[in-house]
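Q: Here is my input; please provide its structure:
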Amino acid sequence: MALIIYQNREFYLSEQTLTLNLYVAEFGLPPLANVTKALFFFLGGIVLACVSLYHERFQLHREIKNLNTAFQSCAQQVTSMKPEECSPRKNKIFNLMGKLKGKKVQTVKELPATDGAEALPVEVQSS
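A: Sure thing, here's the model as predicted:
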């Protein structure tokens, strides 16, 4: 920005007045150098960018705080449960294994190849 002002110093060092005409009243500023106005608007843009950045950060901070609170309440519910409610039922697994043992299950067994050809699967019933 300093290079632009230095290369165009004739324009930036000249003075101009700003006036606002509302048809009822007219407002005017005293003559100011153009460099003063450019720096004023540049700093105004930086301030607006910082405000929007911190506004977003505060929103995210609030959201994280709410989510942590929700997580803590869920964790407290889990820790307050009785151990019987948390552990899976083991007897269901054993019942399933007993049902599978009672059925005849077909298994596939490969025979070793003696003539160099691939082994073909053969179904064998187990008792």
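
Q: Please make it C-alpha for all contacts and neighbour counts, starting now.
A: OK.

Q: can you give me the helices for this structure?
A: For the chain, helices defined by DSSP state H occupy the ranges 2-7, 9-13, 34-80, 83-86, 90-102.

Q: if you compare those helices, which one is most tucked away?
A: Comparing the helices of the chain by mean neighbour count (mean count of other CA atoms under 10 Å), helix 9-13 ranks first with a mean of 14.

Q: Before we compare anything, build this one as well:
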Amino acid sequence: MKLRLSMWTLIILTMALIIYQNREFYLSEQTLTLNLYVAQFGLPPLANVTQVLLFFLAGIVLACVSLYHERFKLRREIDNLNTAFQSCAQQVTSMKPEACAPPKNRIRNLMGRLNSKKVATEKALPTANEAGTFHVEV
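A: Model (predicted):
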């Protein structure tokens, strides 16, 4: 928010400085005319600063309209996606619990198979025979 405020302050101060330093030009009056070869339109004499400010404000209005148009379009798309998600979530919750939960006996059978594949190995303590050598049974 502070960045946006500082940028707008910088833009307005720059415009004010340009208008102040060139006030002779901006305070002089000009007449805008539009010649379409069929009809000719003209505005009453306006100061140049008035014309500049009017066109600046028109640009801001057009930018805001296009921004809010995109926001409304995105908001509508988000609402559509939320309703689709809610319907899918409702379908999942309406399913039978047996269809959603993983079968527990399959997991137990798998664990039993894994445990049965392990070969039990016991190490016997070394014992000495008559020759004084140690023999280890594995």
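
Q: on that earlier part again, mind checking which of the helices of structure 1 is nearest P121 of structure 1?
A: Closest to P121 of structure 1 of the helices of structure 1, according to CA to CA: helix 90-102, at 23.0 Å.

Q: From the rest of the structure, what touches the closest one?
A: Around helix 90-102 of structure 1, nothing counts as a contact under CA atoms under 8 Å, 6 or more residues apart in numbering.

Q: One more: stretch 22-37 of structure 2?
A: With CA under 8 Å, 6+ apart as the test, stretch 22-37 of structure 2 has contacts from 19, 40-49.

Q: if we go to 10 Å?
A: 16-20, 40-52 (CA atoms under 10 Å, 6 or more residues apart in numbering).

Q: And stretch 57-69 of structure 2, by the same measure?
A: Residues contacting stretch 57-69 of structure 2 (CA under 10 Å, 6+ apart): 51-55, 70-71, 74-75.

Q: Just the closest of those residues to M95 of structure 2, please.
A: When these are compared against M95 of structure 2 (criterion: CA to CA), the nearest one is R75, at 30.6 Å.

Q: Distance of the closest one relative to C88 of structure 2?
A: Distance from R75 of structure 2 to C88 of structure 2, counting by CA to CA, to the nearest Å: 20 Å.

Q: Repeat that for L74 of structure 2.
A: Here L74 of structure 2 is placed at a distance of 21 Å from C88 of structure 2 (CA to CA).

Q: Against K104 of structure 1, how distant is the counterpart of R106 of structure 2 in structure 1?
A: Using TM-score structural alignment, the equivalent of R106 of structure 2 in structure 1 is K92. Distance, K92 of structure 1 to K104 of structure 1, by CA to CA: 20 Å.

Q: Which residue in structure 2 aligns with A33 of structure 1?
A: With TM-score structural alignment as the criterion, A33 of structure 1 matches A47.

Q: no wait, S73 of structure 1
A: Aligned counterpart of S73 of structure 1 in structure 2: S87 (TM-score structural alignment).
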